[in-house]
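Asker: When you get a sec, could you give me coordinates for this:
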Amino acid sequence: MSKTQTIYAAYGEKIAAVLAALETEGALPAGTSHANVTVEPPRDPSHGDLATNAAMVLAKQAKTNPRELAGKIVEKLSADPSVTSAEIAGPGFINLRLDPASWLAELGAIASSGDAYGSSSMGEGRSVNVEYVSANPTGPMHMGHCRGAVVGDALASLLGFAGHKVIREYYVNDAGSQVDTLARSAHLRYREALGEEIGEIPEGMYPGDYLVAVGQRLADNFGDKYVGKDESEWLALFKAEAVDAMMDQIRDDLALLGIRHDVFSSEAALQAAGKPEQAEAWLRQHDLVYDGVLEQPKGKVVDDWEPVELPLFRSTKFGDDQDRPIRKSDGKWTYFGADLAYHMQKAEDADELIDIWGADHAGTVKRIKAAVAALSEGSGKPIPFDVKLVQMVQLLRGGEPVKMSKRSGNFVTIADMVEEVGKDVVRFTMLTRKPEAQMDFDFAKVVEASKDNPVFYVQYANARIHSTLRKAAAEGFAPNADNLGLLGEEELALVKQAAQFPREVEAAAKAREPHRIAFYLYDLAGAFHAYWNLGNDRPDKRFIVAQDGDLTGARLFLAVQLGQVIRNGLRILGVEAVEEM
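Answerer: Predicted coordinates for the structure are as follows:
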């Protein structure tokens, strides 16, 4: 149930009361579950204001047909003075029309709730760990990381707004061979900072200029102590120093997008603490890891392949197509083995886990879900776990693709993006398509001042509202709720659109889809702009009607509440609600 008594919640309670009365009368069995009963807008607005499926989902329990049960529900709802009509549609849906006062009361609910309007307690305080970004600490954040970063951050905000306790986490992959390469690349730049001519960066190293500052930092800290020394003397140190430097830069880059994590978990620290060994021991105890030999790869001949006994996780037990090794033949942990232990660690502090991954990791989803399912089964603490895949973004400049490569150092960073088009444009644009859909990001199009640019269209609606309020104040008018009954059908249509927001929040949170909020805001902004445009041809439909102060006050009150809903939605997305454009 929402924290504020929104109109959909209120009528949900009215319908629940009707169903309880039918139970008392014997028309429904005692204790009938209402879990699947919904109250929502009808698909066709001409059919009414609200629709419920109560008769459709409860008829079987009542041992009657849906239309007969709908008739009994309609009879009781029709007695409510706020219901102007209750009609049965199709096989048993019920459409309701409400008196204008019910919708006008929703404006009061928006005003009284303010920043909390649309928030929900559906999360019931359950802790949700949302892990996102988790880029290897081998360079600055670039556009390859941006979309997942924004989706994860917006999802975390959405879940918090819907009543969850959210843990924002970043997993630092600082234990793999790529970090050794980073340390060696930093050592080259260290020698360069001390005056050595290093020439062209060797193949396989990271050549980006971003490591110049890291090399200088190492030179300042250690002088020439590690020049000419064996790698064994400096590799571990340089690895830690380089990762620290890269993580400082990554935090700064993410801050430009308004993103801050609560927890940074180190893979190296995880392994140093023996977490993978603990996970393996636990899994062996529950017969979920065994020593076995993988089958030879199918479909191709591998000349140097030979059977090797490895510790294998029984992922086929949980729907995977083969069991997966958790260690390599040299005894080192596979990425899957380390990741399994990491999820086991996360599950200790959360009721639910959500990972935001790039679509290139799709092949590992099944096995990591299997691992978490195994941990849940054995621990007796079921851990819901979801992986959201995010497609890459095709970056365009003037319609031409911009190539990116971290290894070559030729890439567009998040810092570059924010400097050129602004944080709000980047964030909102990343949420204008479903994350699993391909996306183009063209510098020219994302800053267009047009209806085709969603971020402009939504921000412009809020700016227009504030411009109107400033103009009204200059002319001596102020928002006033005393005469809301003067609002007509066109204005009530805007109220009905705004009243969808709490439903959209709960639906988006339940589906783990923050882009739904961006879609909703675009539709709400479109409805507002359409009403605004009525005033171009019809002066009586303008927000400020100079000769009618009462009507002007009512319309300004409406405008204020529309702006409140837009601001609440933009806050979830991490986008500023600008007041001037």
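Asker: From here on, just use CA atoms for contacts and neighbour counts.
Answerer: OK.
Asker: What is the burial count for E475?
Answerer: 11 (other CA atoms under 10 Å).
Asker: ugh, wrong one, I meant Q547
Answerer: If we define neighbours as other CA under 10 Å, then Q547 has 9 of them.
Asker: T316 versus the closest residue to V308 other than its chain neighbours, what's the distance?
Answerer: Leaving aside its sequence neighbours, V308 sits nearest to V293 (CA to CA, 6 or more residues apart in numbering; 5.7 Å). The gap separating V293 from T316 is 14 Å, by CA to CA, to the nearest Å.
Asker: likewise Y170?
Answerer: Counting by CA to CA - Y170 and T316 are separated by 29 Å.
Asker: run this one through as well so I can compare:
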Amino acid sequence: MNLFSEIGTLVTDAIGALARDGTLPEGLNLGPVTVEPPRDPAHGDMATNAAMVLAKPAKMKPRDIAEALVPHLAADPRVSEASVAGPGFINLRLADSVWQALPTAILKDGTAFGRSTMGQGQKVNVEYVSANPTGPLHVGHTRGAVFGDALASLLDYAGYEVTREYYINDGGAQVDVLARSVYLRYLEAHGQAVAFEDGTYPGDYLIAVGAALKDKVGDAYMDQPEAVWLEEIRDFATAAMMELIREDLASLGVEMDHFFSEKSLYGTGKIEAAIEDLRSKGLIYKGVLEPPKGKTPEDWEPREQTLFKSTRYGDDVDRPIMKSDGAWTYFAPDIAYHYDKVSRGYDALIDVFGADHGGYVKRMKAAVAALSAEKTPLDIKLTQLVKLYKNGEPFKMSKRAGTFVTLRDVVDEVGPDVTRFVMLTRKNDAPLDFDFDKVLEQSKDNPVFYVQYAHARVCSVLRKAAEAGIAVDDATLAAADLAGLTHPSEQAVAKKLAEWPRLVEIAARTHEPHRVAFYLYELASELHALWNKGNDMPELRFLQEGDAATSQAKIALARAVAVVIAGGLGILGVKPVEEMR
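Answerer: As a prediction, the model looks like this:
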């Protein structure tokens, strides 16, 4: 049950009727026509811009169109009032029976209420986290992991077929550095004193890896040149780090469908095949780039490179894919990786990058546009930095990682549910402050607590009703007579519930899962407001002593709120609680 979609259909049907009787021309584009909540609730329950957006193509005044539409809309039994506002906006008020039917529909659908078929089974690849396999995930990775995972769940909820993917950056020089760092820990496990030079990884997390290597090979690598052990230790260390990363992700409730190794692109012809695809389209050439901004001709040495014509697809400059010495640039394997994704037949690709990858967006989009003949859209979402605070001061925790706060540190401190919800309380491209005191605070200012408290309150009502001998299973509540739910505060809750299916589609379309967290907070606020009014107005309390039928009607509304909160928290990867502790 999607009320906004249903009323949207009513509006388009009315436009069709006006076209058939000659009031409006046939064949108007109805794509821009919307039905949405009005900016000011005092204006009504819904508003449509139909007359405004159709005026120019119909060559009519907006108000004339609006006045022709209003009688058609007002004739529908779901509409209690339709009126024209301003130059031609149409405001609608819906009948009480519409809002009273909503909890029943929600209880029948359960957490499937709000699910959409918008995606129509289109295949979407969401790549996120994709950290270098050189250590545990840090707090910045945490935000990307939560955002990517929630986005994947949101798209699944909206009817897409989603693959969650992790790109293992195991093909670059940083993995050699990891191997050398593990070798130092290996020597240390044999009792040798070691010194970590600049550029190596001194974190304590490699102590166990060095010991495990000793257990595996004994003293076989002792006093051996790097050529003997580098490749084998690199593979050993990468596997150990990926196991650590998988454990970190699991602690946050994140499970990937697919891990793709960058290393698998080298020596297999995959990079060459991707570049050849671009070459066949006339997009690869040899040339000399202009000096980068800030470089003067005196400190810039022009040299011929192999370049990709990324400017043809909206990039600022063409990008090197091969250095003058014949080695691939970092961009080349990324092109090959996305060529592989395009070849797998995805309808859309989403990459979740850290804020430091902002300069990579245009070139990567250009590459995918070229590789897919502009048929596969790529959306790149950047996650901004997370700043940690405690007692109002910047906060640093363990040095287990050597130089940064780990994902596991954060989860161990506040738990996975709080971590996930808080990471989604800001839009992905806005900086986020994570205050360890505030996220555990039991107040309205803490959105995690406020939403969970709403769900727990409903569960408390259900328990008390059951103790009073009132049947409150969903089937019984769905059959309750809700005609008595007429108070504005009760209807405010129902109206907020009605926005859920629309919100899901908007959030999925814009790739913005934070909208779900915002909505849940607003829904919780409506429930808490109704609860608090019941303190002063006994007739609004969910439990009406001696009146099981009225109690069931009011509890049906509350239970519908809990169902939607549970569904929304499920998208965010957060478990709803039944009581606050």
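Asker: higher neighbour count, Y170 and T316 of the first structure?
Answerer: Y170 (19 against 14).
Asker: In the second structure, what residue corresponds to that one?
Answerer: Using TM-score structural alignment as the criterion, Y170 of the first structure maps onto Y166 of the second structure.
Asker: same deal with A273 of the first structure?
Answerer: So A273 of the first structure corresponds to T268, using TM-score structural alignment.
Asker: repeat for A79 of the first structure
Answerer: Per TM-score structural alignment, the equivalent position to A79 of the first structure in the second structure is A75.
Asker: burial count for its match?
Answerer: Here the number of neighbours of A75 of the second structure (other CA under 10 Å) works out to 12.
Asker: And for E232 of the second structure?
Answerer: 12.
Asker: Once you drop chain neighbours, what's closest to A338 of the first structure?
Answerer: Going by CA to CA, 6+ apart, A338 of the first structure has P276 as its nearest residue, at 5.9 Å.
Asker: So what's the residue count around the one you found?
Answerer: 23.
Asker: Kindly report the same for the one 5 residues further on.
Answerer: A281 of the first structure has 14 neighbouring residues, counting by other CA under 10 Å.
Asker: what does L431 of the first structure give?
Answerer: 23.
Asker: In contact with it, which residues are there?
Answerer: Taking CA atoms under 8 Å, 6 or more residues apart in numbering, we find L431 of the first structure in contact with 150-151, 514-515, 518.
Asker: how about it, what's its partner in the second structure?
Answerer: Aligned partner of L431 of the first structure by TM-score structural alignment: L424.
Asker: and the strand or helix carrying the match of Y170 of the first structure, what does it pack onto?
Answerer: Taking DSSP states H and E as the definition, Y166 of the second structure sits inside strand 161-168. Packing partners of strand 161-168 of the second structure (3 or more CA pairs under 8 Å, 6 or more residues apart in numbering; DSSP states H and E): strand 123-127, helix 139-157, strand 258-261.
Asker: Superpose on the first structure and give me the mean offset of the longest one.
Answerer: Spelled out, that is helix 139-157 of the second structure. Here the mean offset of helix 139-157 of the second structure against the first structure after fitting is 0.6 Å, by mean CA distance after the TM-score superposition for the first structure.
Asker: what span of the first structure lines up against that helix?
Answerer: The aligned range for helix 139-157 of the second structure is 143-161, by TM-score structural alignment.
Asker: Just confirm the match of Y170 of the first structure contacts V254, I think it does.
Answerer: No. Judged on CA atoms under 8 Å, Y166 of the second structure makes no contact with V254 at a distance of 11.1 Å.
Asker: just to revisit the earlier point, so what corresponds to the residue nearest to V308 of the first structure in the second structure?
Answerer: Counting by TM-score structural alignment, V293 of the first structure corresponds to V288 in the second structure.
Asker: what ranges do the helices span in the stretch 351-500 of the second structure?
Answerer: 361-371, 407-414, 416-423, 447-467, 474-478, 488-510 (DSSP state H, counting those that start in this stretch).
Asker: Tell me which residue of the second structure is furthest from the middle?
Answerer: Going by CA atoms, centre = their mean, the residue of the second structure most distant from its centre is D223, 49.5 Å out.
Asker: ok, now how distant is the equivalent of that residue over in the first structure from L188 of the first structure?
Answerer: Counting by TM-score structural alignment, D223 of the second structure lines up with G228 in the first structure. When distance is defined by CA to CA, G228 of the first structure is 11 Å away from L188 of the first structure.
Asker: ok so, going back, the match of V293 of the first structure and D318 of the second structure, how far apart?
Answerer: V288 of the second structure is 10 Å from D318 of the second structure, by CA to CA.
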